[in-house]
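In: any chance you could fold what I've pasted below:
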Amino acid sequence: MPCYTSYDGVELSYRVLEGPEPGAPLLCLAGGPGRDAAYLGDLGGLDAHRTLVIPDSRGTGASPPAPDAAGYAFPALAEDLESLRAHLGLEAFALLAHDAACATAQAYAALYGHRLTRLVLVTPGSRLQGRLPDDAEEIFESRAEEPWWPDAYVAVHTLPTATDMNEVRSLLLRAAPMAYGRWDAPQRTHAATEPAQLGPVPRAGFWQGVDEPARTALLDRLPEVTCPVLVITGDRDALAGLRAGELVATSFRTASVRTLHGVGHYPWVDEPDLFRPVVESFLTRGHDPEAHEGDGTGGVGGGA
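Out: Below you'll find the predicted structure:
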């Protein structure tokens, strides 16, 4: 597995996926936080026309633990990404991030926005923006007639008090159906990998050590990002919801939002043939004709 030397001298790993027609590189960040990037797979076949470069963040996959807890925080992970860019010899590149890694991507954009040609944020939360909309709970409640729902409901409401990591992993698996647009074989197979892929130490350190002034300074720089930004949400995402993605989009002047129907938190698992063309079109053209476009001041305007 290839490695690169990061800013502090630590060797970190990454993998490269190339299909039959490899194209320009797309760097892809896994969320969790602290989850092994293997769960991204090939992102619904995005490697067919792109060279996917997928790093293992510190303490996950083949990458070693961070020397200290600060190395797990998302701004530090953004510095790892910059080291990877330099290692690959890229003057500029397209970046895709999923879930919590969207915070890492936003930190990178704030610091190194001139290095980005396109930015895709897939089902992000809005913790970085300081607001947690409640529509994810509304989406969850709307699915109460599905057979998995009662057990998932118990698991969701037990998780906040769980302290043992084995219990947490078991509860996450019971709650997993809420993260998908439907609960069929591909979704079950994908969900079954999560408990073993979560790293408790990287997970705990991801949001630590970022004080309010630093967070505000980061957000203040996002409107300066000039590359096109696409935020992808799923209308059945009971983890992040829809409004969080809309809030993230308002942090940029160049962002649009595309909501995929029948899709949960992992669009490439639920509807790969819907997700893949949306991303490919955006990477090629720099816009998604069916997205809600920003209004030029960071807002999300009229719709598709």
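
In: switch to C-alpha atoms for all contacts and neighbour counts from now on
Out: Noted.

In: could you look up the SS state of the residue lying closest to P272 once chain neighbours are set aside?
Out: Using CA to CA, 6 or more residues apart in numbering and skipping the chain neighbours, the partner closest in space to P272 is G44 (4.6 Å). Following DSSP: H, G, I helix; E, B strand; the rest coil, we place G44 in the coil state.

In: burial measure for G44, as a count.
Out: Neighbour count for G44, taken as other CA atoms under 10 Å: 20.

In: report the separation between it and V231.
Out: Going from G44 to V231 by CA to CA, to the nearest Å gives 17 Å.

In: what about the residue nearest to P272, distance to P160?
Out: G44 sits 32 Å away from P160, taking CA to CA as the criterion.

In: and A97, by the same measure?
Out: For A97, the distance to P160 - CA to CA - is 26 Å.

In: tell me which element the closest residue to G59 other than its chain neighbours falls in.
Out: Spatial nearest neighbour of G59, chain neighbours left out: P65 (3.9 Å); criterion: CA to CA, 6+ apart. In this structure, P65 sits in neither a helix nor a strand according to DSSP states H and E.

In: let's see this one next, to set against the first:
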Amino acid sequence: MTFFTAPDGTRLAHRVIGSGAPLLCVPGGPADSAYLGDLGGLTAHRTLVVPDLRGTGASARPADPATYRCDRLVDDIEALRAHLGLERIELLGHSAGANVAVQYAARHPHRVARLALVTPGLRAVGIDVPAEVRLALARRRAHEPWFPAAFAALEAINDGTGADWEAVAPFWYGRWDEAARRHHAASRPDNPEAVAGFGAEGAFTPAATRAALARLASPVLVLAGELDLNSPPSAVAGLAAWVSDATFPVQPGAGHYPWLDDPARFVATVAAFLGASRA
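Out: Predicted coordinates for the structure are as follows:
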């Protein structure tokens, strides 16, 4: 781990792995960035610069909990860019981290060379996913042995009678195998204050963010997983539609972590978008 100091004095950590030109990867959660791993082997094409968001992983907890807010995290990404000495960055955001990435692109468009949004969270652009969409997508997994219990828990969450998020975990993966179970166990957020603060009042200005994305001159990859209940392809398509220069692939058979479900396909898609290394 390498450390740098945020504008408010919080000590933040980031790891650097791989080879080639740098790709700054914003994790979701907010959770320890270790769950991203090497993004399925993307390290063969890019040097991944992966920060631990404040209050997660090896990064310190801030003195002011209000700085956990999604829009405030943009300042940490900008501080990391400056720390790295990069005029422009290739930026990737996964899940909730995509909310940070799109707000960074909206605020600092001249700093973004390329933007990759992987199974993105959609709160920053104001897209809500109806319960019926999630349920319909979930029913496609009805042939899998874990389905009855997981689907019952999902229905209970959607109608407000339950909150057993552990029971629905198989839906986040294209394959609920031992590797997926290990990944899930290791990737759960462990700082409730950071999770609660991320979406606090004022964290998102969807209309302004959508307008900024429409003006963004940089190419944008918006990658959805075919089976992803968190960010269903039909909803992610709405985000892609607001981007002036968007590429919108849907990875077959993938859930919320497409680099685990089919690493070769994921890496080929992202590497093709990023193009040749400029190390």
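
In: any idea what the TM-score comes out to?
Out: Once superposed, chain against chain, the TM-score is 0.91 (TM-score structural alignment, normalised by the length of the second structure); 274 aligned residues with a CA RMSD of 2.0 Å.

In: ok, A97 and P160 of the first structure, which is more surrounded?
Out: Applying other CA under 10 Å to A97 of the first structure and P160 shows that A97 carries more neighbours, namely 23 against 9.

In: strands of the stretch 51-200 of the first structure, start to end?
Out: Secondary structure of the stretch 51-200 of the first structure (DSSP state E, counting those that start in this stretch): strands at 51-55, 93-98, 116-122.

In: from the middle of its chain, how far away would the helix ranked longest in the second structure be?
Out: Longest helix in the second structure by number of residues (criterion: DSSP state H): helix 70-84. In terms of CA atoms, centre = their mean, to the nearest Å, the centre of helix 70-84 of the second structure is found 16 Å from the chain centre.

In: once aligned to the first structure, how far is it on average?
Out: Superposed on the first structure, helix 70-84 of the second structure shows a mean distance of 0.5 Å to its aligned residues (mean CA distance after the TM-score superposition for the first structure).

In: so where is that helix in the first structure?
Out: Mapped onto the first structure using TM-score structural alignment, helix 70-84 of the second structure covers residues 74-88.

In: next, name the residue at the spatial heart of the first structure.
Out: H98 (1.3 Å; CA atoms, centre = their mean).

In: before we move on, back to that, pull out the buried residues from the match of helix 70-84 of the second structure.
Out: F74, P75, A76, L77, A78, E79, D80, L81, E82, S83, L84, R85 (16 or more other CA atoms under 10 Å).

In: and what of stretch 3-12 of the first structure?
Out: Buried residues in stretch 3-12 of the first structure (16+ other CA under 10 Å): C3, Y4, S6, V10, L12.

In: surely the last one is in a strand?
Out: Read it as L12 of the first structure. Yes - under three-state DSSP, L12 of the first structure sits within a strand.

In: next one: it from P64 of the first structure, what distance?
Out: According to CA to CA, L12 of the first structure and P64 of the first structure sit 7 Å apart.

In: who touches both of these two?
Out: R58 (CA atoms under 8 Å, 6 or more residues apart in numbering).

In: can you tell me what sits against stretch 227-237 of the first structure?
Out: Residues from elsewhere that reach stretch 227-237 of the first structure (CA under 8 Å, 6+ apart): 113, 116-124, 136, 139, 178-181, 241-242, 245-246, 248-249, 252, 254-265, 267, 282, 286-288.
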